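K.L.:
The sequence isn't on hand, but the structure is:
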């Protein structure tokens, strides 16, 4: 894996994390969030700062490995499409926190989570097509996003007015 590529993908996921964190940081303690009804399967607050860095690291590593393999094989168009899919995915990822925590739009957050899940499945599919088993760990990302979609939808449903 090239240092330049991993540096770029790591910077992209770090920017995503910072953007999402800017929206959710203080809001997790806000009265609005505390008062929301949440399903019994809501993970404890401590789970999120463990799960997300692991997923972001996985995204950065698998994406860099995939991009490098495509570049080595002179698959420039496929590499560009993969990078575009990654950029779209990271944009959706960061936007969920803004929609949910900053704008308090629970229904739109559930929809955003669903689109993020579909995007994560697509990103994983693209990486696996190039790197096979080396990209398999990325499957945890769409699995977590699918769980987040169910959770977001349930939160919207039990809090709708």
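P.N.:
Yep, it's here. Only a predicted model underlies this, so the values are computations on that prediction, with no experimental measurement involved.

K.L.:
For the rest of this, base every contact and every neighbour count on C-alpha atoms.
P.N.:
Noted.

K.L.:
and the nearest residue to residue 67 once chain neighbours are set aside, what does it touch?
P.N.:
In space, residue 67 comes closest to residue 79 once its chain neighbours are excluded; the distance is 5.8 Å by C-alpha to C-alpha, 6 or more residues apart in numbering. Residue 79 makes contact with 67, 70-71 under the criterion C-alpha atoms under 8 Å, 6 or more residues apart in numbering.

K.L.:
let's bring in a second model and compare:
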């Protein structure tokens, strides 16, 4: 590899692209499954009293995806030889894939049970990612804490919807 190629792979722009593009793809893939199924399917489901209004999901997820991109960008900027970096990135992208798949399981398949079978391991993977990030960059780990809280809440909501409609 030439010096130019090595430099470009370690540029801030390359790291930003590797951070932002997969997160944006997860967001778009999730929306692709969600939006066509909001009405009439999701609108017709019985929901628990603690179900937030529909308008809250967009702003919350936008903020969470922005925090995810920033957190993984911080980890990507660490030297490749940093112990634990590779596993931390694998955990992050694993939880991101489960995040995108949840929308397909729950909304795309019209299956709260499939969503539940995805979201519990997803939450555990988010927690594991936070711990892996904490060992490398405290700020990156803190950026994922709101995601862990929201996914925990979403797990309870998913469970309640499954119970009410099962």
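P.N.:
Here it is on my side, so go on. The structure displayed is predicted, hence computed values, not measured ones.

K.L.:
Quick check: TM-score for this pair?
P.N.:
Put the two chains on top of each other and the TM-score (TM-score structural alignment, normalised by the length of the first structure) is 0.90; 156 aligned residues with a C-alpha RMSD of 1.5 Å.

K.L.:
circling back to that earlier point, ranking by neighbours, what's the top pick from the contacts of residue 79 of the first structure?
P.N.:
Ranked by neighbour count under the definition other C-alpha atoms under 10 Å, those are headed by residue 67 with 27 neighbours.

K.L.:
The second structure: which residue goes with that one?
P.N.:
Alignment note (TM-score structural alignment): residue 67 of the first structure maps to residue 76 of the second structure.

K.L.:
where exactly do the helices run in the second structure?
P.N.:
Under the criterion DSSP state H, helices of the second structure are mapped to 3-9, 12-34, 57-76, 85-103, 112-136, 138-165.

K.L.:
helices or strands next to the last one in the packing?
P.N.:
By that I understand helix 138-165 of the second structure. helix 57-76, helix 112-136 (3 or more C-alpha pairs under 8 Å, 6 or more residues apart in numbering; DSSP states H and E).

K.L.:
Now the shortest one on the first structure. Mean distance?
P.N.:
Its aligned residues in the first structure lie a mean 0.7 Å from helix 57-76 of the second structure after superposition (mean C-alpha distance after the TM-score superposition for the first structure).

K.L.:
Can you name every helix or strand that that helix contacts?
P.N.:
Packing partners of helix 57-76 of the second structure (3+ C-alpha pairs under 8 Å, 6+ apart): helix 12-34, helix 85-103, helix 138-165.

K.L.:
right, and those - which one's nearest residue 58 of the second structure?
P.N.:
helix 12-34 (9.8 Å; C-alpha to C-alpha).

K.L.:
That closest one vs the first structure, average offset?
P.N.:
With mean C-alpha distance after the TM-score superposition for the first structure, helix 12-34 of the second structure averages 0.8 Å from its match.

K.L.:
What span of the first structure is that helix aligned with?
P.N.:
Under TM-score structural alignment, helix 12-34 of the second structure corresponds to residues 2-24 of the first structure.

K.L.:
so which of the helices and strands packed on helix 57-76 of the second structure gets nearest residue 52 of the second structure?
P.N.:
Nearest to residue 52 of the second structure among those is helix 138-165 (9.4 Å), distances taken as C-alpha to C-alpha.

K.L.:
relative to helix 85-103, how tilted is that closest one?
P.N.:
Taking axes from the mean of the first three to the mean of the last three C-alpha atoms, to 10 degrees, one finds helix 138-165 of the second structure and helix 85-103 inclined to each other by 30 degrees.

K.L.:
Now helix 138-165 of the second structure on the first structure. Mean distance?
P.N.:
With the first structure overlaid, helix 138-165 of the second structure shows a mean distance of 1.0 Å (mean C-alpha distance after the TM-score superposition for the first structure).

K.L.:
Can you point out the buried residues in that helix?
P.N.:
Neighbour-count burial for helix 138-165 of the second structure, counted by 16 or more other C-alpha atoms under 10 Å, picks out 140-145, 147-148, 151-152, 154-162.
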